[in-house]
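> After the sequence you'll find the predicted model.
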Amino acid sequence: MELISDIKCFGGKQLRYKHQSVVNQCEMVFSIFLPPQCDERLVPVIYWLSGLTCTDENFVTKAGAQRYAAEHGVAIVCPDTSPRGNNVPDDKEGAYDFGLGAGFYVNASQEPFNQHYQMYDYVVSELPKLIRQTFPVSGKASIMGHSMGGHGALTIALKNTEQYLSVSAFAPICSPMHCPWGEKALTNYLSSDIASWFEYDASELLKVANLYLPMLIDQGSDDSFLKEQLKPHYLLNVADAVHYPLKYREQPGYDHSYYFIASFIGEHIQFHASYLYGISDKSPVLI
């Protein structure tokens, strides 16, 4: 790894690194906030997945999360949203909703994207291993994200319930199988065979969930993408049918921006910290 930046923040350190990714076959960049408690002990970690067009830096500079992470003694890891580099294929028309900046946290199987776009394996396996080997973090982890990253956080958590203690999302894409963003990404990264899409759709994964992970979702009522792209009713209908006790909050007047995230990020970090530190009496249970 190569250190890009090291900045003191709320008694801790906001760090940025680049490294060669084996699964994505390119150089990847990630950011990590280490709270001041790292000077004394190992701390649990929260993984943050960002949305379309973002990099690892959007959350770091806009969400104001470091203050709360320092208060609760948790590290926050922010990977990039896609592979990067001259040899990494992009959307043919340079559109913002596919290709660079839009990896959708899937393992691509379609050429030419299958060589580099293995973001699912990167987030689930390669990056956490690197984090555990390099930084003073414990084996306890949670995951959260926004929009495309909310989709990533929900699907990754639902498929890896043994790896995370809790999951949360801001304005997640709740059923990519049923929205333009998701249909485009899944068709090009996977195939036109809809059967291959199910494992990357949170609403479908919730139908077969056999373990309840604490789940918090915030959605702004004035989000311009709410009806066409995000479609939380798919997830809520499934949760009701299978009695999955997720906590869904519609926040009146909020949009899709980082102003929305900054308004509630403290509550999300507190939510995760309660499980990472065993404060909450509600643990993952079989359903």
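It's in. Numbers count the residues shown, from 1 in each chain.

> hey, let's count contacts and neighbours off CA atoms from now on
Noted.

> what sits against the residue nearest to Gln229 when sequence neighbours are not counted?
The shortest distance from Gln229 to any residue other than its chain neighbours is 5.0 Å, reached at Cys179 (C-alpha to C-alpha, 6 or more residues apart in numbering). Listed by C-alpha atoms under 8 Å, 6 or more residues apart in numbering, the contact set of Cys179 reads 228-231.

> Just the buried residues of stretch 250-261, please?
254-258, 260-261 (16 or more other C-alpha atoms under 10 Å).

> where do the helices sit along the stretch 51-200 of the chain?
57-62, 65-72, 119-121, 127-134, 148-159, 180-189 (DSSP state H, counting those that start in this stretch).

> can you put those helices in JSON lines and add mean neighbour count and distance to Ser224?
Shown next, in JSON lines, are the helices of the stretch 51-200 of the chain (neighbours: other C-alpha atoms under 10 Å; distance: least, C-alpha to C-alpha, whole Å):
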{"stretch": "helix 57-62", "mean neighbour count": "16", "distance to Ser224": "20"}
{"stretch": "helix 65-72", "mean neighbour count": "21", "distance to Ser224": "24"}
{"stretch": "helix 119-121", "mean neighbour count": "21", "distance to Ser224": "27"}
{"stretch": "helix 127-134", "mean neighbour count": "14", "distance to Ser224": "33"}
{"stretch": "helix 148-159", "mean neighbour count": "27", "distance to Ser224": "15"}
{"stretch": "helix 180-189", "mean neighbour count": "20", "distance to Ser224": "14"}
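
> okay if I get those as a markdown table plus distance to Ala171?
Listed next are these as a markdown table, based on distance: least, C-alpha to C-alpha, whole Å:
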| stretch | distance to Ala171 |
| --- | --- |
| helix 57-62 | 14 |
| helix 65-72 | 17 |
| helix 119-121 | 20 |
| helix 127-134 | 24 |
| helix 148-159 | 7 |
| helix 180-189 | 14 |
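
> Comparison target, given below:
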Amino acid sequence: MVEVVSEARSHGGRQLVLRHDSRATGTPMTFSLFLPPQAEQGRVPLVTYLSGLTCTHANVTDKGEYRAACAELGLAFLAPDTSPRGDGVADEEGWDIGLGAGFYVDATEAPWSAHYRMWSYVTEELPALVAAEYAALDMSAQAITGHSMGGHGALTVALRHPGRFHAVSAFAPIVAPSEVPWGEKAFSRYLGPDRAAWRAHDAVALIEDGARVPAIRIDIGAADPFLERELRPERIEAAAADAGIELILERRSGYDHSYFFISTFLAEHLRWMKSRLG
């Protein structure tokens, strides 16, 4: 059962915030869904947006500035949380692990494995839930994007579900989490010490191991303080070139890692996605 937490009219559409009890995480989960005005007349494509470290559904909902473009293009926009939350959910000191930092994996290590099943949540449970609740969503026409940790999530989800998503993009993604501090910290705790198990959640490794999508669009802020240490876009440039994957990589002069950057270029990504969704 889905509970409507809030609803507001925007650009002729409906901005919803919703809550439900998740089987995957064993916790209540909150997400947002924008239904464009076209959803009142027929079915519309669905764009899923995965958020980054420390975020909830609210960051992109409040700061993403996507609704005007979604209303113009006739796109629904789904934004889940980044981790389970609530009493009894494991956490650890630091903002890059635990609450707000689920890394879109199904944890196999205690204590995380009890609730941190964000891979199953975003790839299975949440899509099935919104499809059942909102008949206007055309689940045969999906795209996915995300920011930072969520960019990592969007890339890995698309690479492992190539028939589901017609377009994949990312903002400042962690493209090779197995090779950078954020990813090494998260994967070692959630997935254990066997680095071979990490490759299923590493976009560069997935491409090296044969995963393919027709095209990827990535925007990076050239003034992003995490660019060299955590994001390393040159790794996916090399992997995509070797694999023959079309990569549109924009380095935006003067832009950083924030929602000022994302909100500036999110509409461009939505238009690109719409062109691939038909």
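Noted; the coordinates are in hand. Predicted, not measured: the structure shown is a model, and the values here were computed from it.

> So which of the buried residues of stretch 250-261 of structure 1 is the closest to Lys207 of structure 1?
Within the buried residues of stretch 250-261 of structure 1, the smallest distance to Lys207 of structure 1 is 26.7 Å, found for His256 (C-alpha to C-alpha).

> just checking, which of the buried residues of stretch 250-261 of structure 1 belong to helices?
Of the buried residues of stretch 250-261 of structure 1, the ones assigned to helices by DSSP state H are 258, 260-261.

> May I have the residues that are in contact with the spatially closest residue to Met144 of structure 1 that is not a sequence neighbour?
Distance criterion C-alpha to C-alpha, 6+ apart; nearest residue to Met144 of structure 1, sequence neighbours excluded, is Ser168 at 4.6 Å. Contact analysis of Ser168 of structure 1 by C-alpha under 8 Å, 6+ apart lists 143-145, 150, 153-154, 215-217, 268.

> same check, this time on Thr53 of structure 1
81, 96-97, 100-102.

> Out of those, which is nearest to Gln163 of structure 1?
Thr81 (20.5 Å).

> which residues in the stretch 1-150 of structure 2 form strands?
3-10, 13-21, 28-35, 44-50, 76-79, 137-146 (DSSP state E, counting those that start in this stretch).

> Which one, of these, ends up nearest to Trp119 of structure 2?
strand 44-50 (11.3 Å).

> Other residues contacting that closest one?
Counting by C-alpha under 8 Å, 6+ apart, residues outside strand 44-50 of structure 2 touching it are 38, 74-82, 136-147, 149-151, 153-154, 277.

> Confirm that Lys227 of structure 1 sits in a helix.
Yes: counting by DSSP: H, G, I helix; E, B strand; the rest coil, Lys227 of structure 1 is located in a helix.

> Going through the contacts of strand 44-50 of structure 2, which ones are buried?
Neighbour counting over those (16+ other C-alpha under 10 Å) leaves 38, 74-82, 136-139, 141-147, 149-151, 153-154, 277 as the buried ones.

> What residue in structure 1 is the furthest from its centre?
Distance from the centre of structure 1 peaks at Glu40, with 27.8 Å (C-alpha atoms, centre = their mean).

> Quick check: it vs Glu2 of structure 1, distance?
25 Å (C-alpha to C-alpha, to the nearest Å).

> okay, the contacts of Thr53 of structure 1 in JSON lines with distance to Glu27 of structure 1 next?
Below are the contacts of Thr53 of structure 1 laid out as JSON lines (distance: C-alpha to C-alpha, whole Å):
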{"residue": "Thr81", "distance to Glu27 of structure 1": "13"}
{"residue": "Tyr96", "distance to Glu27 of structure 1": "21"}
{"residue": "Asp97", "distance to Glu27 of structure 1": "21"}
{"residue": "Leu100", "distance to Glu27 of structure 1": "13"}
{"residue": "Gly101", "distance to Glu27 of structure 1": "14"}
{"residue": "Ala102", "distance to Glu27 of structure 1": "16"}
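
> Any of the residues you listed buried? List them.
81, 97, 100-102.

> got a list of what the residue nearest to Ala39 of structure 2 when sequence neighbours are not counted touches?
Once flanking residues are discounted, Ala39 of structure 2 sits nearest to Ala136: 5.5 Å by C-alpha to C-alpha, 6+ apart. Neighbouring residues of Ala136 of structure 2 by C-alpha under 8 Å, 6+ apart: 39-40, 42-44.

> Apply 6 Å and report the result again.
39, 42-43 (C-alpha atoms under 6 Å, 6 or more residues apart in numbering).

> quick one: Arg19 of structure 2 from Leu126 of structure 2, how far?
Arg19 of structure 2 is 11 Å from Leu126 of structure 2, where distance means C-alpha to C-alpha.

> I appreciate the help and will end here.
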